[in-house]
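**Q** below is the sequence, then the predicted model.
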Amino acid sequence: MKVVSLLENTSTRSDMRTEHGLSLYIETGKHKILFDMGQSDAFAANADTLGVDLRAVGLAVLSHGHYDHGGGLAAFLERNSSAPVYLSRYAFEPHYHGEGRYIGLNPALRGSAQLHFTEGETRLGEGLTLCDCNQNTRERPLDSCGLQMAQRGSFGSNQSDGSAQPAPQMAQPEDSPERNPGGSPQGDLAAGSQGIPDGCACTLVPEDFRHEQYLLVEEHSRRVLFSGCSHKGILEIVRWFRPDVLVGGFHFSGLPLDDTLAGYAAALDGYPTEYYTCHCTGSAQFQFMQQYMKRLHYLSCGQTVGI
């Protein structure tokens, strides 16, 4: 199996475009897969530079409904008009940063015929399984990470095709200077506010990440798991899947370099898993965790690894 980092926050190559986001190209003996698409068309430009033909991709997966993983969706659809794109039925729900900044997907893309909405466990083909783990038992409480969502019941997809509710307004990136008019964390949002459909008054509540899903690739008796941001908790995710290899972000960026993080690293190292991390793990956190983990590697933009 070959994994190519098309887009990540960092790169050691001067010919790569970087941004806060993630996009991976996965090639097995039977499949060519695009996993996430960054926040712009940068992943596509890098794919051209790296010799990855996006037109040959057989299927794509969107790990969750945040702009830094799905902002490049339009760019992919422009380049590949046949590959199905698998995303959670909840991916187009309005998602916000703690100060009311909209960080969701572009709702104008919601009606694309290439989108296939998923829930629970979905078999994509031989050796390919998508799981959202929403019904799995947790050992640790879920941390909303300061992120929010429009209150369930006020807005949400309640049909399997994800099209039950009207689409919200155009998504704005997390670093947009715009703010939700009149909105405040865990406060009321008026109809027509950023990301909220007309005629729908909503309330911001802590994010539950029900839109996040994980791709399990099984080949040659090995289990390789791909996780975009691991919002549901990297320790929980590793316990649920017990993969031979895990590729993805740990969502540790910003955490203090202290005994708590050291404990997380030691717990991860207790599994026989090989880790290729990136994106939201954080560079300082990665370097700190290397002291406690024997099989931890960083996958930056432009790198290729054989698994």
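**A** Structure received.
**Q** drop to CA atoms for contacts and neighbour counts, all remaining ones
**A** Noted.
**Q** any idea how far Val245 is from the nearest residue to Phe241 once chain neighbours are set aside?
**A** Spatially, and ignoring its direct neighbours in sequence, Phe241 is nearest to Leu225 (7.8 Å; CA to CA, 6 or more residues apart in numbering). With distances taken as CA to CA, to the nearest Å, Leu225 is found 6 Å from Val245.
**Q** so between these two, which is more surrounded?
**A** Each of Leu225 and Val245 has its neighbours counted (other CA atoms under 10 Å); Leu225 has more, 23 against 20.
**Q** the more buried one should be in a strand, yeah?
**A** Yes - residue state for Leu225 (DSSP: H, G, I helix; E, B strand; the rest coil) corresponds to a strand.
**Q** contact partners for it?
**A** Tyr214, Leu215, Leu216, Val217, Phe241, Pro243, Val245, Leu246, Val247 (CA atoms under 8 Å, 6 or more residues apart in numbering).
**Q** please pick the buried ones from the residues you listed.
**A** Among those, the ones that count as buried by 16 or more other CA atoms under 10 Å are Tyr214, Leu215, Leu216, Val217, Phe241, Pro243, Val245, Leu246, Val247.
**Q** presented hereafter is structure B, for comparison with structure A:
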Amino acid sequence: MQRLKHGLLQAAGWLFYLSLLMGLAAALPTSIFDSQSKNFIFLIGAVGIWRYSMGITHFVRGMIFLYIVYPHLRRKVRKLGSAADPSHVFLMVTSFRIDALTTAQVYSSVIREAIECGLPTTVVCSLVEMSDELLVKSMWAKANPPDRVKLDFVRIPGTGKRDGLAYGFRAISRHMPDDRAVVAVIDGDTVLNEGVVAKTVPWFQLFDNVGGLTTNEFCEVRGGYIMSEWHKLRFAQRHINMCSMALSKRVLTMTGRMSVFRAKVVTDPEFIADVESDSLNHWRLGTFRFLTGDDKSSWFS
């Protein structure tokens, strides 16, 4: 009943928005929509004003969050001290057919963070191939972590990232984490910066209603200069937009590269089902099961 009500409210909102646009279009002279008319330039100008005003708005909001709001909140988190520490940290990594060099860099950073964060930590490896498992075991033995740091392997059939996440979440649920435990979901191509775990996990004690948070990303492009610069620009724009939306305390997606959730969220059966088997029902073509986009499904959950 609640979903039906939500759907009807959304439909009503879209109908109102479309009606407003159609009414505005009907009120304009027809020459505005004629490409041969000199008035056509006003239509292009209106689209340009809307486009760039949105960009300017996001930039201003992003700077406000990045340089005013976030530093203020960070000081509040630091004042909490050890009282903000979670009871347990789970670092879950999903890997499938990623080159050995990248895999080694990723797990080296994950194991390092598990050791240096100073908290009870379990590294959950959601793997397909035995070669990856042997590589991780070798690195684990070399790092020789303390007893508070554990290693847990989850073998998956290689049917997609969504299945890998679902298997990993169920493995974490078997540990029966309490309400103060947190889970970091990390992609198999993501190298963690030093101290990122210690910086992210205390936020859940500052905000009781936060179910998850996402992180900033930097890209390392092994290619030409143009492609490298394009990716850097794309990630910078993403960061500004994320900061803008964070000013409203809600982002549009929980990035798959590294996001942190409360353990009670990712161990919820409904959340796992949403991530594992999200789909789109089309009136004519039937049901489409999503193979990617798990970061969007988790947001809707």
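**A** The structure has been received and is ready for your questions. Note that the coordinates shown come from a computational prediction; the quantities given were computed from them, not determined experimentally.
**Q** any idea what the TM-score comes out to?
**A** The TM-score (TM-score structural alignment, normalised by the length of the second structure) is 0.26; 137 aligned residues with a CA RMSD of 6.5 Å.
**Q** was I right about Ala262 of the first structure contacting Gln285?
**A** No - using CA atoms under 8 Å, Ala262 of the first structure is not in contact with Gln285; the gap is 9.6 Å.
**Q** more neighbours: which of the two?
**A** Set side by side, Ala262 of the first structure and Gln285 show more neighbours around Gln285, with 22 against 19, by other CA under 10 Å.
**Q** which SS state does that one fall under?
**A** Under three-state DSSP, the three-state class of Gln285 of the first structure is helix.
**Q** relative to Ala47 of the first structure, how far out is it?
**A** Counting by CA to CA, the gap from Gln285 of the first structure to Ala47 of the first structure is 28 Å.
**Q** same question, Leu73 of the first structure
**A** In terms of CA to CA, Leu73 of the first structure sits 14 Å off from Ala47 of the first structure.
**Q** how about the strands in the second structure?
**A** Assigned by DSSP state E, the second structure shows strands spanning 89-94, 121-127, 149-155, 182-187, 212-214, 258-262, 279-282, 286-289.
**Q** closest one to Met139 of the second structure among those strands?
**A** With CA to CA, the closest approach to Met139 of the second structure among the strands of the second structure belongs to strand 149-155: 11.5 Å.
**Q** so which bits of the closest one are buried?
**A** Val149, Lys150, Leu151, Phe153, Val154.
**Q** just put those residues in JSON lines and tack on distance to Val110 of the second structure.
**A** Shown next, in JSON lines, are those (distance: CA to CA, whole Å):
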{"residue": "Val149", "distance to Val110 of the second structure": "11"}
{"residue": "Lys150", "distance to Val110 of the second structure": "12"}
{"residue": "Leu151", "distance to Val110 of the second structure": "11"}
{"residue": "Phe153", "distance to Val110 of the second structure": "14"}
{"residue": "Val154", "distance to Val110 of the second structure": "16"}
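**Q** once you drop chain neighbours, what's closest to Phe59 of the second structure?
**A** Nearest non-adjacent residue to Phe59 of the second structure (CA to CA, 6+ apart): Ile240, at 6.2 Å.
**Q** how many residues are close by Gly306 of the first structure?
**A** Gly306 of the first structure has 8 nearby residues by other CA under 10 Å.
**Q** Tyr275 of the first structure belongs to a strand?
**A** Yes - counting by three-state DSSP, Tyr275 of the first structure falls inside a strand.
**Q** list the contacts for it?
**A** With CA under 8 Å, 6+ apart, Tyr275 of the first structure has these contacts: Val245, Leu246, Val247, Arg295, Leu296, His297.
**Q** will you turn the residues you listed into TSV that also has distance to Ile26 of the first structure?
**A** Shown next, in TSV, are these (distance: CA to CA, whole Å):
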residue	distance to Ile26 of the first structure
Val245	13
Leu246	13
Val247	11
Arg295	21
Leu296	19
His297	17
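**Q** tell me which of those is nearest to Leu34 of the first structure?
**A** Val247 (13.5 Å).
**Q** now the closest one: how far from Leu189 of the first structure?
**A** 37 Å.
**Q** same thing with Leu296 of the first structure?
**A** Taken as CA to CA, the span from Leu296 of the first structure to Leu189 of the first structure is 42 Å.
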